[in-house]
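K.L.:
3D model of this:
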Amino acid sequence: MMNRSAFFIGGAWTEPAGTGVLQVVSPSTEQVVGEVPEATTADMDRAVAAAREAFDHGPWPRMAPTDRADVLDRAADLLRERTPEIAAVLVEEMGIAISQAPQQMSLVGPVFAYYADLIRTFAFDRPVLRGDLAALVTSEPVGVVAAIVPWNAPVTLAAWKVAPALAAGCTVVLKPPPESPLSNFLLAEALHEAGVPDGVINVVPGGRETGEHLVTHPGTDKVAFTGSTGAGKRIMNLCGDRIKRVSLELGGKSAAVVLDDADVATVVTGLIAQGMHNSGQVCGMQSRILIPRARYAEALDAAAAKAAQTRVGDPHDPETVVGPLVAERQRDRVESYIALATDEGGRIVTGGRRPPGLPQGWYIEPTVVADATNRMRVVREEIFGPVVCLVAYDSDDEAVTIANDSPYGLSGSVWTADDARGLAIARRIRTGSITVNRNYPPMPLTPFGGFRESGIGRELGVEGLEGYLEKRTIGVPAELAR
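P.N.:
Here you go, the predicted model:
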């Protein structure tokens, strides 16, 4: 059992105010594998007070950026060292395959190292001169950040918020998800060991009520949230009522556009493999594969073959590719969408069932939906499971129209034998990130975030740092700006 009995508040392990407990249930065995205390609003008040004190009176926001960078570099090294340990916890609490858990950790330590390097050269002060008039435009930390992360990548998405927030000089109250809270306690340990001052990082898991209390707390200055679009809308409304800074990284239903000159079988095989990562529980998953109608049969054969041979099973097995879904409710959701696909006129060509031989655990087979159209709910709505839909199109213009005809706009890709043609198509697709003949852009150097209902704001890159900074203008005598 991986039990925790205290929160990390103010640089120390702090006993909870209440008696509530969050049980961590293994998605593969359906057995309890750990417990953590469930935060009350009083616990959240203590965490915010610690972060507020550290921001208003502590050394962290007042350190030279190079000194903060040294601490972040130490954190990066410690997190790299602890990757196997954290990966093992992720397998237990969220069911990700052990073959993929270290890959999920690949943007944790490096994100801290990236922001350490960035703030050593970032222009926090910018002089402006016009004749005898002068000013300094300064970039100031926004303050106390409420960071709320989901269960599907709890440490990765915490790092995407915590690293730039700390680099900017902010302090943080991190609320891990109830389903997978254990791994972020290890993040807190690493940051504390690296020398992050007391109160700068606070880790307090809890449910929706305490999360909303954190969002609305007058002691927090910004909310950084990753999760569902529905929850994001609620948070945005709450922040709007308070004119509170907010960034949201929400859902997606991204399109992979395969052009008529591509090696269709090879590309589609790779897209199916990508779509099965973390059992399809990835916001940027390209679950709509757009295929030229003349090559649809070829693509469907390749997709069905790859999905059928993808190994489903115990996430502790190094040969497993698709582990269980995070919870029974999530499996129920995916199964309801699979049933809906056939009701809407789609055809399940492979998968769609609970795999035989796995009586325990919340598993579902990799599933390919054929004869899909952009009018279907399974094509328009985020399923968050190992389900991929193949949609036919007749021209490049129609492919662009279909790709853009979505409430979301998070990710995407274009596949072609002609890179220039691919770039021209990519420029027409309204999405926050898109690649040409590649699976991923060069993270963490580039910003990540969405258009439309996929969110507002950006994480990673220089833009990720700027999201935790406020701009201030100080008018000064000209000689001070030279």
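
K.L.:
make it CA atoms for all contacts and neighbour counts henceforth
P.N.:
OK.

K.L.:
Next one: the closest residue to residue 383 other than its chain neighbours from residue 355, what distance?
P.N.:
Using Cα to Cα, 6 or more residues apart in numbering and skipping residues adjacent in sequence, the residue nearest residue 383 is residue 334, 6.1 Å away. Look at residue 334 and residue 355: by Cα to Cα, to the nearest Å, they are 14 Å apart.

K.L.:
what does the strand of greatest length in the chain contact?
P.N.:
Across the chain, the longest stretch assigned as strand under DSSP state E is strand 133-141. Under the contact criterion Cα atoms under 8 Å, 6 or more residues apart in numbering, strand 133-141 has outside partners 61, 124-129, 165, 168-170, 468-478, 481.

K.L.:
now with 6 Å?
P.N.:
124-128, 168-170, 468-476, 478 (Cα atoms under 6 Å, 6 or more residues apart in numbering).

K.L.:
in the stretch 151-300 of the chain, which spans are strands?
P.N.:
Along the stretch 151-300 of the chain, counting by DSSP state E, counting those that start in this stretch, strands occupy 171-175, 201-203, 222-226, 245-249, 255-258, 288-292.

K.L.:
Looking at residue 334 and residue 355, which is more packed in?
P.N.:
Legend: neighbour count by other Cα atoms under 10 Å for residue 334 and residue 355, higher for residue 334 (22 against 15).

K.L.:
Next, the second sequence, to be compared with the first:
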Amino acid sequence: MEGLTGPRVPAVRGLVDGTWVVPDGDVSHVATDPSTGAALAEFAESSPAQVEAALAAARRAFDDDSRPVWTPAERGRALHALADRMEASAELEALLVHDVGTPVSQTRAGQVRPAVDCLRWFAEAATRGPLGGRERPLPPFAGPGGLSTSMIVREPVGVVAALTAYNYPPLLIARKLGAAIASGCTTVLLASVQGQLVASHIVELLAGLDLPAGVVNVVIGTADAGRALSSDPRVDLVSFTGSEQVGAAILAQGAPTLTKTVLELGGKSPNLVLPDAPLERLVEPVLARVHSMAGQACGANTRILVDRERYGEFVELAAKALDSVVVGPAADPSTVVGPVISAGHRRRVTGFVERSLAAGASVLAAREVGPGVPAGGHYVPVQLIEARPDSEIAQEEIFGPVGVVLPYDSVDDAVRLANGTRFALNANIWGPTSQALGLARRLRSGNVTVNGGGGMRQDVGWGGGGASGLGREGGDPGLAEYFEDKHVQWLVDG
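P.N.:
The predicted structure is shown next:
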């Protein structure tokens, strides 16, 4: 790879029962740099036989009682070691720039640090036990059969199919592998082929951690491999991060076997600006929640709700703030908004804008792509759109740096607009804390931050209802998804 930092391109390989496997499927892919369109590497998908071998290895590793026990302390040490390697890897940061398009100024804080913190949290959870321990006693119970006592035993769910998206590969992989390893499950990991070089480097970092064979298996592929995993009765849990449409397909594929499924899907999240909020101080963080990672974030707050009396003032301030936002190559330290992942995705994002303008919407403010960016890069201008609340661009997840500004006439009206989508993932409220906290309870959202919230907590779950998914990822709620509870009850002697 040629570029500013010149990282080594990792070999894209599968991992089956502790052995590296070169993918030998019929379908191949080319990894390209989103900033330039230049080819980085070509790789094949895993063949159906290799996917089958990975599933069989994961099943054996979980079911074979004759294998040495991988203790919670050993699992914790392995997760800490993986965190150490990710934290120290300059190659990981370089690949995030060139394979995913993350601006170089944001790779450490926006991509690597959250993943490292996540792995360390799961490392500690492996030794302390889930939700207070693997065995929880219950008080005595006087029933028709006599006095009895009980306990809840938490047992790992089994084989996990972990399917991750391209936008935040370190964190998404850390959440799924961290929970699986901490709980004692075995895994087959299928990362998105977009961002595959980042995922392959993370898998390389697993080498030398002395993982028992079959505990972590890796396959390469797209829909066919995902279908094979999500429909196989040997899989006990499917954990998927990605689009609403693929999530629905995964549910259908697992329905015949009633496979437990956790889906972390999309959002169309509100940025509710209260009437008394200080617009001058908050306009930049409001915009950052639209264009961070070029808008390719499921929790992006892309619906900005502003009091009608201050609507014009907000738009004026936003236009001025966008003047300082640099849209350019991810390797440039001055870049704030990098490219989207591919030419196809760029066409999808611009299609939303073009259809909305044809239907009567208008551009309120924009930051165009500079003239000096590489012609082959996948750049999209940062744009704020005025449109009807029920329009496509105000209702559908765009996954690009495009926000919709919606006026409201009262706080009650703002709450109605905030809740007016089928998604319920993430929300933010700007304004007096006491008022905002009261409104947070009225929002239909799995996560609500007030005035930007704070740092990403690893001890709480991430997820939402409606079209935003099922279950939770991360923290105690996310770890609990990797367990099944067994109730054991017995009569008290005498």
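
K.L.:
what's the helix or strand just after the longest strand of the first structure aligned against in the second structure?
P.N.:
Following strand 133-141 of the first structure in sequence order, the next helix or strand is strand 144-148 (DSSP states H and E). Alignment of strand 144-148 of the first structure against the second structure: residues 159-163, by TM-score structural alignment.

K.L.:
what does stretch 221-237 of the first structure give?
P.N.:
Against the second structure, stretch 221-237 of the first structure falls on residues 236-252 (TM-score structural alignment).

K.L.:
related to what we said a few turns ago, on average, how far is the match of strand 144-148 of the first structure from the matching bit in the first structure?
P.N.:
Stretch 159-163 of the second structure, aligned to the first structure and superposed, deviates on average by 0.5 Å (mean Cα distance after the TM-score superposition for the first structure).

K.L.:
Excluding chain neighbours, what is closest to the most centrally placed residue in the first structure?
P.N.:
Closest residue to the average C-alpha location of the first structure: residue 157 at 4.5 Å, with Cα atoms, centre = their mean. Counting by Cα to Cα, 6+ apart, residue 149 is the residue found nearest to residue 157 of the first structure once chain neighbours are left out, at 6.2 Å.

K.L.:
That neighbour reaches residue 224, doesn't it?
P.N.:
No: contact between residue 149 of the first structure and residue 224 fails when scored by Cα atoms under 6 Å: they sit 8.4 Å apart.

K.L.:
rewinding a little: among the contacts of strand 133-141 of the first structure, which ones are in strands?
P.N.:
Short answer: the contacts of strand 133-141 of the first structure in strands (DSSP E) are 125-128, 469-475.

K.L.:
Name the member of the residues you listed that has the highest neighbour count.
P.N.:
residue 469 (21 neighbours).

K.L.:
quick one: that residue and residue 463 of the first structure, what's the gap?
P.N.:
10 Å.

K.L.:
do residue 274 of the first structure as well
P.N.:
Distance from residue 274 of the first structure to residue 463 of the first structure, by Cα to Cα: 26 Å.

K.L.:
and what of residue 55 of the first structure?
P.N.:
From residue 55 of the first structure to residue 463 of the first structure the distance is 22 Å (Cα to Cα).

K.L.:
out of these two, which sits in the more crowded spot?
P.N.:
Each of residue 55 of the first structure and residue 463 has its neighbours counted (other Cα under 10 Å); residue 55 has more, 23 against 16.

K.L.:
mind listing what that one touches?
P.N.:
Per Cα under 6 Å, 6+ apart, neighbours of residue 55 of the first structure: residue 171.
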